[in-house]
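Asks: Predicted coordinates and the sequence they were generated for:
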Amino acid sequence: MNWRDYWNQDTPIYSGERHKLLHYRLVANDIIGLIPSHDTVVLDYGSGEALFADKVAAKCARLYLSDAAPLVRDRLNERFNSNDHIVVLSPEDVAAIDDKSVDLIVVNSLLQYLSLDELRGLLKLWKSKLKSRGQLVVADIIPPDLSPVTDAKALMRFAWEGGFLRSAILGLARTAFSDYRKIREDIGLAQYSDEEMLDILSEAGFTPERAKRNLGHNPARMTFIGSVA
């Protein structure tokens, strides 16, 4: 099993429906905060189920949702097929988007599942789709020195504030014995330092900077913004 196979199923990564709901609401609000105007065209690459995509779409002209898992795309289509502002795409479909037609690309919590060669190929693709002065936002980057304990503490804090602490504790225990742990041990997760991400984005032709805060609930992970001249 690889990461794409893993995400093409119901996974234990969320401890329950409340965790899932609050996660997607927080990410949606963070994406909305990145949208400069209602005429913005947005691509959410590796969107997951994007439960609040309709809220994001209401703030922009068009929202592309792209996910590698067919199961996830089926759920997105079922949920948002009546919304004219939302278009669901496979990763392969993204290549068909007109070049220089997208203002903002958001890639949240995906890079850890990609090889460096895969990332470099995607950076080339994403840059080709962005308009002049467009922005790429890559979020939830795992730094090399980040302890799993720190990740767990961030989740517990989010769970305490969101009212799902008990299910989060049980969820951590389930994950420890799940396919996620096995795949992570076999394949690993990509990790990048601040300097490495800035260099990778710069080599791909972006003007990079680290954002002041990460998207989502974990402040120990990092978000970077790559701007196109």
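Replies: Good, I have the coordinates.
Asks: can we go C-alpha only for contacts and neighbour counts from here?
Replies: Noted.
Asks: by contact count, what packs against the helix or strand harbouring L155?
Replies: Using DSSP states H and E, L155 sits in helix 148-162. In this structure, helix 148-162 packs against helix 17-32, helix 165-176, with contacts taken as 3 or more C-alpha pairs under 8 Å, 6 or more residues apart in numbering; DSSP states H and E.
Asks: how about the helices of this protein, start to end?
Replies: 3-7, 17-32, 53-57, 70-80, 91-94, 116-129, 148-162, 165-176, 179-186, 194-203 (DSSP state H).
Asks: Which positions within the third one qualify as buried?
Replies: Across helix 53-57, burial judged by 16 or more other C-alpha atoms under 10 Å covers A53, D54, V56, A57.
Asks: ok, now stretch 20-31?
Replies: By neighbour count, with 16+ other C-alpha under 10 Å as the criterion, the buried positions of stretch 20-31 are L22, H23, Y24, R25, V27, A28, N29, I31.
Asks: quick one, what contacts the residue nearest the centre of the chain?
Replies: Compute the mean C-alpha point of the chain, and by C-alpha atoms, centre = their mean the closest residue is N108, 1.9 Å away. Neighbouring residues of N108 by C-alpha atoms under 8 Å, 6 or more residues apart in numbering: Y45, G46, S47, V137, V138, A139, D140, L215.
Asks: quick one, what contacts N83?
Replies: Applying C-alpha under 8 Å, 6+ apart, the residues near N83 are D54.
Asks: and if you look at D140?
Replies: Neighbour list for D140: N108, S109, L110, N214, L215, G216, N218, R221, M222, T223 [criterion: C-alpha under 8 Å, 6+ apart].
Asks: and the two most separated of the residues you listed?
Replies: Farthest-apart pair in the contacts of D140 is L110 and N218; separation 14.5 Å (C-alpha to C-alpha).
Asks: in the protein, what residue sits furthest out from the centroid?
Replies: R166 (25.7 Å).
Asks: For it, give its distance to L172.
Replies: Here R166 is placed at a distance of 10 Å from L172 (C-alpha to C-alpha, to the nearest Å).
Asks: distance of Q191 from Q112?
Replies: To Q112, Q191 is 6 Å away according to C-alpha to C-alpha.
Asks: circling back: for W3, find the nearest of the helices and strands packed on helix 148-162.
Replies: Checking those against W3 by C-alpha to C-alpha gives helix 165-176 as the closest, at 14.8 Å.
Asks: From G46, how far off is the residue nearest to the centre of the chain?
Replies: As judged by C-alpha to C-alpha, N108 and G46 stand 7 Å apart.
Asks: list residues touching both of Q191 and Q112?
Replies: I141, I142.
Asks: what's the single longest strand in this protein?
Replies: strand 130-141 (DSSP state E).
Asks: take a look at this one as well, against the first:
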Amino acid sequence: MTNTIRDWVGFWDNPHSIYVNARHIDVHYRDIAAAIAGFVPNPQARVLDFGCGEALHADAVARVAGTVVLSDAAPSVRKNLTERFKAVPNIAVASPDELRAMPAGSFDLIVANSVVQYLSRADLDGLLAEWRRLLAPDGVLIVADVIPPDVGAVSDLVALLRYAWTNGFLVASLIGVARTALSSYSKLRQKLGIAKYTEAEFRDILTTAGFSAERLPGNMEHNPARISFRARPKG
């Protein structure tokens, strides 16, 4: 684990203010679960949600898949997930180390949403190689919420406020924006930076890693200025 990943894992492993209130975190994970469920190819599919966070509505994915593995590097997040879904028989929780011990071809669908921006290029290349190993030959990798170089704080703010207005937490979002600007997240982001890629650059990265790739019509997250990709292992 590089220092960059270790610093971000330390952040997610502790209380934070990324989500402005309970309504925000609930609708966020509700929408992500619905998007992932839409990519599940069949009722027997083996699904990996990598960097899943709290995944509050992963049971919605489990209802349309054979098995769902939730993986997050933060120990406290995994503990919460294990407790939350202990009664759902086809949901399992795994650390990144446990994923590396799994056999090749273990998954039909791998989703990595809002992960890439927190990775160095070396970390990204390593994960792409691991995801390709874990995918079945006809499996699909979804990499979502990739940030282009021309997308910055203004775009993020507008997208959040639009999402908040639509989902009923606008007032809380206005307070939350000010709080986040002064938070440890903002300080850590300034210290470590955020990885950004053009569509062409990220497509080339996927191709070099052994995938054929296409840009999805829309982003999986709420910010339409960011990009999502569907990739398949090349023979």
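Replies: On my side now, so go ahead. Model, not experiment: these values are computed from the prediction.
Asks: what do we get in structure 2 for the residue farthest from the centre of structure 1?
Replies: Using TM-score structural alignment as the criterion, R166 of structure 1 maps onto V171 of structure 2.
Asks: residues in contact with the equivalent of L130 of structure 1 over in structure 2?
Replies: Counting by TM-score structural alignment, L130 of structure 1 lines up with L135 in structure 2. By C-alpha under 8 Å, 6+ apart, the residues touching L135 of structure 2 are A104, G105, S106, F107, D108, L109, I110, L141, P233.
Asks: how close does the closest residue to the third one other than its chain neighbours get to I110 of structure 2?
Replies: The shortest distance from S106 of structure 2 to any residue other than its chain neighbours is 5.3 Å, reached at L134 (C-alpha to C-alpha, 6 or more residues apart in numbering). Distance, L134 of structure 2 to I110 of structure 2, using C-alpha to C-alpha: 9 Å.
Asks: can you check R215 of structure 2 too?
Replies: Look at R215 of structure 2 and I110 of structure 2: by C-alpha to C-alpha, they are 16 Å apart.
Asks: Repeat that for Y29 of structure 2.
Replies: For Y29 of structure 2, the distance to I110 of structure 2 - C-alpha to C-alpha - is 17 Å.
Asks: What is the neighbour count of A87 of structure 2?
Replies: 9 (other C-alpha atoms under 10 Å).
Asks: Ok, F169 of structure 2 next?
Replies: Neighbours around F169 of structure 2, by other C-alpha under 10 Å: 17.
Asks: Kindly report the same for L182 of structure 2.
Replies: Applying other C-alpha under 10 Å, we find 10 residues neighbouring L182 of structure 2.
Asks: Alignment lookup: it to structure 1.
Replies: Using TM-score structural alignment, L182 of structure 2 lines up with F177 in structure 1.
Asks: What of P148 of structure 2?
Replies: In structure 1, P148 of structure 2 lands on P143 (TM-score structural alignment).
Asks: quick one: contacts for its match?
Replies: Neighbouring residues of P143 of structure 1 by C-alpha under 8 Å, 6+ apart: Q191, Y192, S193, D194, R221, M222.
Asks: repeat that for 7 Å
Replies: Listed by C-alpha atoms under 7 Å, 6 or more residues apart in numbering, the contact set of P143 of structure 1 reads Q191, Y192, S193, R221.
Asks: Quick one: those as TSV, columns for distance to N2 of structure 1 and neighbour count too.
Replies: Formatted as TSV, the contacts of P143 of structure 1 follow (distance: C-alpha to C-alpha, whole Å; neighbours: other C-alpha atoms under 10 Å):
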residue	distance to N2 of structure 1	neighbour count
Q191	18	17
Y192	21	18
S193	24	14
R221	23	19
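Asks: For the residues you listed, give me a markdown table that also has distance to L155 of structure 1.
Replies: Output for the contacts of P143 of structure 1, formatted as a markdown table (distance: C-alpha to C-alpha, whole Å):
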| residue | distance to L155 of structure 1 |
| --- | --- |
| Q191 | 19 |
| Y192 | 21 |
| S193 | 22 |
| R221 | 12 |
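Asks: which residue packs closest to the residue mapped onto I25 of structure 2 from structure 1, ignoring adjacent ones?
Replies: Under the alignment (TM-score structural alignment), I25 of structure 2 maps onto K20 of structure 1. The shortest distance from K20 of structure 1 to any non-neighbouring residue, by C-alpha to C-alpha, 6+ apart, is to Y14 (5.6 Å).
Asks: same thing with D99 of structure 1?
Replies: Ranked by C-alpha to C-alpha, 6+ apart and with sequence neighbours excluded, the top spatial neighbour of D99 of structure 1 is K129, at 4.3 Å.
Asks: And P219 of structure 1, by the same measure?
Replies: The shortest distance from P219 of structure 1 to any non-neighbouring residue, by C-alpha to C-alpha, 6+ apart, is to R213 (6.6 Å).
Asks: same check, this time on W12 of structure 2
Replies: A74 (6.3 Å).
Asks: Aligned against structure 1, show me the partner of that neighbour.
Replies: Matched to structure 1 by TM-score structural alignment, A74 of structure 2 sits across from A69.
Asks: Just give me the neighbour total for its match.
Replies: Neighbours of A69 of structure 1 under the rule other C-alpha under 10 Å: 19.
Asks: ok, it touching W7?
Replies: Yes - contact status for A69 of structure 1 versus W7: in contact at 6.2 Å, counting by C-alpha atoms under 7 Å.
Asks: Quick check: the aligned partner of T40 of structure 1 in structure 2 vs S106 of structure 2, distance?
Replies: Alignment note (TM-score structural alignment): T40 of structure 1 maps to A45 of structure 2. From A45 of structure 2 over to S106 of structure 2 the distance is 10 Å, taken as C-alpha to C-alpha.
Asks: Next: A181 of structure 2.
Replies: For A181 of structure 2, the distance to S106 of structure 2 equals 40 Å [C-alpha to C-alpha].
Asks: Show me which of these two is the more surrounded one.
Replies: Neighbours around A181 of structure 2 and S106, counted as other C-alpha under 10 Å, are more numerous at S106. The numbers are 18 against 11.
Asks: residues contacting the aligned partner of the more buried one in structure 1?
Replies: Residue pairing (TM-score structural alignment): S106 of structure 2 is matched to S101 of structure 1. Applying C-alpha under 7 Å, 6+ apart, we find S101 of structure 1 in contact with K129, L130, K131.
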